[in-house]
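K.L.:
Structure for the following, please:
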Amino acid sequence: MANQLLKLIGIRIRELRKERGLSQEQLGEKAGFHFSYIGGIERAEKNISILNLAKIASALGVHIGEIFVYIQSGHDVNTDKEAELEEILQILLGQDIKGLRKAKTILKELYE
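P.N.:
Next comes the predicted model:
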């Protein structure tokens, strides 16, 4: 599972980098890393930290969550279900703690 996750993240970073026309060296410079580190991530040889992932996402000009939107076999894995969850998440992010607790109570009543 962990190796598969590293592979998916590496593939996604490579896709985003290439979409932006960046070399590994250019991405490394923008993110503050050596190009060999970027290559290691893309080849799933490096277990990247969250902080370094955030730096790479920033250098790519994307939200860190975009790194976790995997594309396999030409089909976006971001299904209708995931799109619905994203929309719900955006609504919840706009709430204060009281609103979040209220939403949690409602969801528990509906689905437990």
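K.L.:
only C-alpha atoms for contact and neighbour calcs from this point on.
P.N.:
Fine.
K.L.:
Break down the chain into its strands, ranges please.
P.N.:
71-72, 75-76 (DSSP state E).
K.L.:
Contacts for the last one, please.
P.N.:
To tie it back to what came earlier, the one meant is strand 75-76. Residues outside strand 75-76 that contact it (CA atoms under 8 Å, 6 or more residues apart in numbering): 69-70.
K.L.:
Please identify which of the strands of the chain is closest to residue 89.
P.N.:
strand 75-76 (19.5 Å; CA to CA).
K.L.:
Now do the contacts for residue 24.
P.N.:
Contacts of residue 24 (CA under 8 Å, 6+ apart): 17, 35-36, 38-39.
K.L.:
Here is a second sequence; please produce its structure as well for comparison:
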Amino acid sequence: MKDKKALKLVGARVRVLRKEKGLSQEALGEKGGFHFSYIGQVERGEKNVSLVNLAKIAEALEVNLIQLFAYVEEEMKITPMDRSIQEIVDMLREANEEKMKLAKNVLKEILKTDTSS
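P.N.:
This is a model prediction of the structure:
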């Protein structure tokens, strides 16, 4: 069913993030206040999980809520440019405000077009 596609994609993203953190379904469930079987249902796209519960899962995974929606569909091709952009975004997410401003200014200078020629 088409309407289940978003559930499966978000669930798959939860699974990837959970494994990246080295957590079992049980450990993630404990951190978020859920039964491990609920986490399994979410990961398989079987539960129409609420936004409140997604926020709790994101907090338990120590990621921003938006990162649960940063999935890539299987049929999409990831280019080296896409990977580089994602790496830059990931670095910026971890930067403090001062470093963020500095990075923004550096990027502005690097990407500025030369109008003198």
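K.L.:
Could you get me the TM-score between them?
P.N.:
Their TM-score after superposition, calculated using TM-score structural alignment, normalised by the length of structure 1, is reported as 0.65; 81 aligned residues with a CA RMSD of 2.5 Å.
K.L.:
picking that back up, what's the most buried one of the strands of structure 1?
P.N.:
Among the strands of structure 1, ranked by average contacts under mean count of other CA atoms under 10 Å, first place goes to strand 71-72 (a mean of 12).
K.L.:
Mean deviation, that strand versus structure 2?
P.N.:
Average distance, strand 71-72 of structure 1 versus aligned residues of structure 2 after superposition (mean CA distance after the TM-score superposition for structure 1): 3.2 Å.
K.L.:
Run the chain-centre distance for that strand.
P.N.:
13 Å (CA atoms, centre = their mean, to the nearest Å).
K.L.:
same deal with stretch 93-106 of structure 1?
P.N.:
Distance, centroid of stretch 93-106 of structure 1 to centroid of chain: 24 Å (CA atoms, centre = their mean).
K.L.:
equivalent range in structure 2 for it?
P.N.:
Aligning stretch 93-106 of structure 1 against structure 2 (TM-score structural alignment) gives no matching residues.
K.L.:
How about the most centrally placed residue in structure 2: what's its closest non-neighbour residue?
P.N.:
Residue closest to the average C-alpha location in structure 2 (CA atoms, centre = their mean): residue 67, at 2.2 Å. Closest residue in space to residue 67 of structure 2, ignoring its immediate chain neighbours: residue 58 at 7.9 Å, by CA to CA, 6 or more residues apart in numbering.
K.L.:
between the contacts of residue 24 of structure 1, which has the most around it?
P.N.:
Using other CA atoms under 10 Å as the neighbour criterion, residue 38 leads these with 25 neighbours.
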